[in-house]
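Peer 1: Build me a model:
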Amino acid sequence: MPPASPVARHANPATAAAILLILFNPLGIDLYLPALPMLQSQFHADASASIGAFVFSLGLGQLLFGPLADRVGRRPVALGGLLVYAAASMLAGHCDTLGGFLLARVLQGLGASASSVCAFTIIRDCFSGNAAARRYSLLNGTLSIVPAMAPTLGSVLVRQYGWPSCFLLLAALALAAFAALVWKMPETRPAVPPRAERAGSAELLRHPELLRYGACCCTALGMILGYVTLAPKVLIADGGVSPAAFGLLFGANALLIMAVSFVGLRLIGRFSQQTLLHWGLGLMALSGALLLALSGKSGAWHYMGPVAVLSVGFAFTLGPASSLAMAPFAHAAGRAAALLGCAQMLFAAVLSAALAALPLPGEWALGGAALLLPLACLLALRQQDVPAPAEA
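Peer 2: Okay, here's the model as predicted:
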């Protein structure tokens, strides 16, 4: 299917730009994870709050940069975000207090939010239908490369050069991306529509497509973040899995998500987006049932086996759901991407924290959520497909 946008000639450079931009979201979380113990010694306090600071500003920042991208263009917002990200990374690498470090992480999250919202927006600018869904699946597959590789790279950096090296590398990567995109990134924003045709954020929030398919996106990301949050307790604290084995399992599951996302590129061309979305939600619900059934078994397989099914469902769900949620918003793609991205981040953060706080085994908490939430999404999609009764 050819790109439907007037900027079709920019399709390939825009896709490459989106892939590059989206990487700075997971890099900001995964690269420095091995440095957390060293940071705790440095600041004499728990530095894990820096993850929440980054994710919080990453989510809320999109509400600022999405409308700005619609107003001034994708290119200046994306490039400005990379400069903020680079500056904040440099600041983080030179902090000697926890307060200053947390501030740097908030600023770094804001920079990542600008690049993230522009990545999804330029895909909507240049593609529609199955072509858009394939590119969203490509972005999601690319996102999975970082969790599989970044912690290993971060551990080498920390061991050889200390924790600031992680942030200095992030700054260097952001500046390199800035230079590449100054040269190659096209401006894909469509012509500004007449004022009467512009949709405000409140109107977008009432749109049934954004609500329905956005709920599927939130569920998918919430399940994956829930698995990541609960995995250390289930596998290491309760299951006796070594940290080295845990790292291998974590990386293998990230590679599985990447591989299935790329398989989804082909399946979207053979089956409809709706079909793939139903499969994904069904697999996530199945994983919930498996987690509940296998709870209490010994070894890592009782958790990682169902999580593998969950990850396949996640990969099948997120691309089509993102495409269908964004489809109605050709002239408000920035705002739509901002609302969708912010909702996903905040929902996933709240859900994962709630699951971790429940006085239940991790398998039960994740299994119950993975069973109920995808089934609720399937029910909502089924109600959409039921024709209204004919009037007498």
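
Peer 1: going forward, measure contacts between C-alpha atoms and count neighbours the same way
Peer 2: Will do.

Peer 1: host element of T229?
Peer 2: For T229, the host element (DSSP states H and E) is helix 208-231.

Peer 1: go on, P359?
Peer 2: Assessed by DSSP H and E, P359 sits outside every helix and strand.

Peer 1: Pull up the gap between it and M223, please.
Peer 2: 18 Å (CA to CA, to the nearest Å).

Peer 1: how about V77, what does it touch?
Peer 2: V77 is in contact with F65, L68, A69, A114, S115, C118, counting by CA atoms under 8 Å, 6 or more residues apart in numbering.

Peer 1: tell me the secondary structure for it?
Peer 2: helix (DSSP: H, G, I helix; E, B strand; the rest coil).

Peer 1: residue nearest the centroid of the chain?
Peer 2: L221 (6.7 Å; CA atoms, centre = their mean).

Peer 1: quick one on the thing from earlier: for G240, state which of the contacts of V77 is nearest.
Peer 2: S115 (39.2 Å; CA to CA).

Peer 1: what's the following helix or strand after the helix or strand where G334 lies?
Peer 2: Assigning secondary structure by DSSP H and E places G334 in helix 333-357. Next along the chain after helix 333-357, taking DSSP H and E as the criterion, comes helix 362-385.

Peer 1: who has more neighbours, P359 and M223?
Peer 2: M223 (26 against 9; other CA atoms under 10 Å).

Peer 1: Provide a list of residues in contact with that one.
Peer 2: By CA under 8 Å, 6+ apart, the neighbours of M223 are L310, A348, S352, L366, A369, A370.

Peer 1: hmm, 10 Å instead?
Peer 2: 229, 284, 288, 307, 310-311, 314, 348, 351-352, 366-367, 369-370, 373-374 (CA atoms under 10 Å, 6 or more residues apart in numbering).

Peer 1: Next, the second sequence, to be compared with the first:
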Amino acid sequence: MITITRLVLILAAISAIGPLSIDMYLPALPQMAQQLDGTVSQTQLTLSAFFVGMALGQLLWGPLSDTLGRRPVLLGGMGCYAIASLGCALSPSIEVLTALRFVQALAAGAAIVASRAVIRDRFGGDEVAKVLSMVLMVMAVAPLIAPILGALVLIWFEWPAIFLVLFGLSLLLGVLAWQALPESLPLARRQPFILSQLIANYGRLLQDRALLGLLLSAGAMFGALFSFISAAPFVYIDLFGFSETEFSLLFAVSVLTSVISSHLNRRLLERFHAEELFKLATGYVALASVVLVGLSAFKALYPWGTIAGLMLFFLTLLPIAANALSCAMNLHPEMAGTVSGLFGVMQFGFGALMGALTGLLYNQTHWPMVATIAICGVLSWGGRYITPVAKK
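Peer 2: This is a model prediction of the structure:
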């Protein structure tokens, strides 16, 4: 029988395919725009297309994993992801790359939604939040190393090599999952895949105000993250004047703050309920939004005030995500895959919207990025007030 530690490491590695797909090629965005004759906005659309693909794909993959089981959905997704990654490396234009990034995201969504559902299959109550915190903490190493790895690849190769690395990694993870990850959803708990029933299930979930509040709070935080991801390469490299390597290190430090807080969140779950920590974290992020705007406006601190404000803001990203998803799946444990899919829709739907918005508003200053992130922080705080979360 697989141990908890091994399960966490495998699920974290599989879930990391999402942030790796997003963050590893960030240092290459300016180079890609130049070589593929694309504008800043067109290049940022390769990110937004990925976010849209992840969001739409999980609407289907979540319910399918409730019907077929987690293992076939996960393995199928990894195989399709490998093929799409190879296609990205061979893309002749920014338009083709954008389309293939969408396909790549559809496939990645299968692995991510199935891995989250596995956790709810095996654990219950606040244990879900604890395990999710562990997975997210390990998974968050990917955004730490991905830009650095991408920058290192660019020292010797050009941007297509980054997608070749993702191709090889997906094959490796697929083999690992096939050998080591057992099926977690018994036949007796599977639900038939009937379109009318699927629509009815989503309708039922969307009428749950407690669930909607959780989805809004978590989705808004990921909207802030993807706004940062979309704009940071241009702001840090072109505007602040950092090199690709310096940008990668600063990006890694920004994410590291959330890794530390995720570890703290797991410890606090031994004394407090996930609902309580969720409310505390969303209160903090509202305050952090104000601090971010204030530090960014203080010219004497430019650009370090903005950088510090972003680090403080993203401190609660993973705690909000872990506690919100735990509470959401505990509200409807019989539809863990569907809830996980809906969570992914909000996560990457907000990401696509805010990432595209930040790109469209880009005016050679840091303010579109800062303003979008601060608004997302306020929205995350507001989600907790839609309705109180009932303890299960």
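
Peer 1: buried set for the helix holding G334 of the first structure?
Peer 2: 333-349, 351-352, 355-356 (16 or more other CA atoms under 10 Å).

Peer 1: Average offset of it relative to the second structure?
Peer 2: Helix 333-357 of the first structure differs from its equivalent in the second structure by a mean of 2.1 Å after superposition (mean CA distance after the TM-score superposition for the first structure).

Peer 1: Show me what that helix is packed up against.
Peer 2: If you count contacts as 3 or more CA pairs under 10 Å, 6 or more residues apart in numbering; DSSP states H and E, helix 333-357 of the first structure packs onto helix 49-72, helix 98-126, helix 201-205, helix 208-231, helix 301-326, helix 362-385.

Peer 1: mind redoing it with 7 Å?
Peer 2: Counting contacts by 3 or more CA pairs under 7 Å, 6 or more residues apart in numbering; DSSP states H and E, helix 333-357 of the first structure is packed against helix 49-72, helix 98-126, helix 208-231.

Peer 1: residues making contact with it?
Peer 2: When contacts are defined by CA atoms under 7 Å, 6 or more residues apart in numbering, helix 333-357 of the first structure is touched by residues 59-60, 62-63, 66-67, 69-70, 117, 120-121, 124, 201, 204, 214, 217-218, 221-222, 225-226, 229-230, 326, 329, 365-366.

Peer 1: Tell me the counterpart of L74 of the second structure in the first structure.
Peer 2: For L74 of the second structure, the aligned residue in the first structure is A78 (criterion: TM-score structural alignment).

Peer 1: okay but its match is in contact with A112, surely?
Peer 2: No: taking CA atoms under 7 Å as the definition, A78 of the first structure is not a contact partner of A112, at 9.0 Å.

Peer 1: Compare these two (neighbour count), which wins?
Peer 2: A count of neighbours by other CA under 10 Å puts A112 above the other of A78 of the first structure and A112, at 34 against 28.

Peer 1: Is it correct that the more buried one is in contact with G81?
Peer 2: Yes: counting by CA under 7 Å, G81 is a contact partner of A112 of the first structure at 6.5 Å.

Peer 1: what about the helix holding T229 of the first structure, how far off from the second structure?
Peer 2: Mean deviation for helix 208-231 of the first structure: 2.4 Å (mean CA distance after the TM-score superposition for the first structure).

Peer 1: Stretch 75-90 of the first structure now?
Peer 2: With mean CA distance after the TM-score superposition for the first structure, stretch 75-90 of the first structure averages 0.6 Å from its match.

Peer 1: Likewise for stretch 105-113 of the first structure?
Peer 2: Averaged out, stretch 105-113 of the first structure is 1.2 Å away (mean CA distance after the TM-score superposition for the first structure).

Peer 1: residue range for that stretch in the second structure?
Peer 2: Against the second structure, stretch 105-113 of the first structure falls on residues 101-109 (TM-score structural alignment).

Peer 1: Now stretch 69-76 of the first structure: buried residues?
Peer 2: Result for stretch 69-76 of the first structure [16+ other CA under 10 Å]: buried residues A69, D70, G73, R74, R75, P76.

Peer 1: Just say helix, strand or coil for the closest residue to the fifth one other than its chain neighbours.
Peer 2: Among residues not flanking R75 of the first structure along the chain, E187 sits closest, at 5.5 Å (CA to CA, 6 or more residues apart in numbering). Classification of E187 of the first structure by three-state DSSP places it in coil.
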